[in-house]
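Engineer: Quick one: sequence and predicted model below, then my questions.
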Amino acid sequence: MEEKRKGNVQEVKEAMAAGVCAVHCLEEAKKKLEDAKYLGIWDILGGGALSSMLKHNRLEEAQESLELAGKKVKMFEKELADISVNAEIHVEIQSFEKFADIFFDNILSDWAMQEKITRASKQVDEALERIRQLLLSLQMMNQRYQKDGEEDVVWDVLEM
């Protein structure tokens, strides 16, 4: 019985670690999307080709962060499955059309791009919220498995 409890504690800790990693990656993607959003506003207000190029540079970084976050979310889902928790977390990785936005650089293409950035940012927020809820559930599960005197998981790495 003790071995099973220790195995459960280990599985929960692995899931929590994967979740924390996914949160950090999603937060990085969110930051890059927010930067792109502000550059997009500058672009809409007449920033020209320079603002478009800066925005797309930030969008490329955001896309790379989203791809990494997608992998980390999949790893988290796998770790959750190990403890019989089925959670589908959706992180859609979009492509942001650089050529059309820079070449046609008008308010319509700028506005369409801004809408894509906003949708991507909202999806990241939803994924972050879902993962944080799951992490809280895992923390409660971890506490149930803990015995007196056994070291608990340190939560200061995840500032909720």
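Structural biologist: Good, I have the coordinates. Computed from a prediction, not measured in an experiment: that's the story for all the values here.

Engineer: For the rest of this, base every contact and every neighbour count on C-alpha atoms.
Structural biologist: Will do.

Engineer: Pull out the buried residues from the helix or strand encompassing Ser121.
Structural biologist: Secondary structure from DSSP states H and E places Ser121 in helix 107-145. Using 16 or more other C-alpha atoms under 10 Å as the test for burial, helix 107-145 gives 109-111, 113-114, 116-118, 120-121, 123-125, 127-128, 131-132, 134-135, 138-139, 142, 145.

Engineer: What helices and strands are in contact with the helix or strand containing Lys30?
Structural biologist: For Lys30, the host element (DSSP H and E) is helix 2-42. Where contact means 3 or more C-alpha pairs under 8 Å, 6 or more residues apart in numbering; DSSP states H and E, helix 2-42 is packed against helix 48-82, helix 107-145.

Engineer: second one coming, line it up with the first:
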Amino acid sequence: MLSLIVAMDENNLIGNNNCMPWDIPEDLNLFKEITSNSIVIMGRKTFQSIGRPLPNRINFVLTKDKNFFHKDIQIFNCPDNALKKALSLQKITNKKIFIIGGKTIYEYFLPLINEFHFSYIKGKFFGDTFFPEINTSNFYIANTREFKDFIYIHYIKNTCNF
């Protein structure tokens, strides 16, 4: 199973100048709770905006920069190779795989996603990076939680089509 986690505002905004346009500790805590003890796949810009490997997670970073290096992460130049490695690790460790951004990484993996974790941030913010429009009609809502500044919705892909 391949999962995607993202926070977006009412206009699907997810970023501004390679940073999150809001500071909502409750959402970051939820992200940590959901993705802990998992494999996370992200782009280089997302990794650099975080500034360090995410603790208690296996960090895969995708980049076109063949000179990019960090000793505490696994680096891939090809998304398919990262996914193959993550899936083989998943078989051994039973860890979930999360796609955590940015936009290009989300767009690449969207057709393969079985599970969405969306934090819908209340309000409209300023930014330059948006999550693509998606159709969730083939998914069901497994869980919702309301927080002061956002609503969390967990979607799982329907496996039965009748």
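Structural biologist: Looks like it came in fine. In this text, all values refer to a predicted model and were calculated from it rather than measured experimentally.

Engineer: Can you pull the TM-score for these?
Structural biologist: With the length set by TM-score structural alignment, normalised by the length of structure 1, the two chains reach a TM-score of 0.23; 65 aligned residues with a C-alpha RMSD of 5.0 Å.

Engineer: ok, how many other residues are close to Ser49 of structure 2?
Structural biologist: By the criterion of other C-alpha atoms under 10 Å, Ser49 of structure 2 has 12 neighbours.

Engineer: how far away is it from Phe98 of structure 2?
Structural biologist: Computed as C-alpha to C-alpha, to the nearest Å, the Ser49 of structure 2 to Phe98 of structure 2 distance reads 17 Å.

Engineer: next one: Thr129 of structure 2
Structural biologist: Distance from Thr129 of structure 2 to Phe98 of structure 2, counting by C-alpha to C-alpha: 20 Å.

Engineer: Between these two, which is the more surrounded one?
Structural biologist: Using other C-alpha under 10 Å as the criterion, Thr129 of structure 2 and Phe98 rank with Phe98 on top: 24 against 19.

Engineer: does the more buried one count as helix, strand or coil?
Structural biologist: The local conformation at Phe98 of structure 2, judged by DSSP: H, G, I helix; E, B strand; the rest coil, is strand.

Engineer: Now do the contacts for it.
Structural biologist: By C-alpha atoms under 8 Å, 6 or more residues apart in numbering, the contact list for Phe98 of structure 2 reads Leu2, Ser3, Leu4, Ile5, Thr35, Ser38, Ile39, Val40, Ile41.

Engineer: same thing but at 7 Å, please
Structural biologist: Neighbouring residues of Phe98 of structure 2 by C-alpha atoms under 7 Å, 6 or more residues apart in numbering: Leu2, Ser3, Leu4, Ile5, Ile39, Val40, Ile41.
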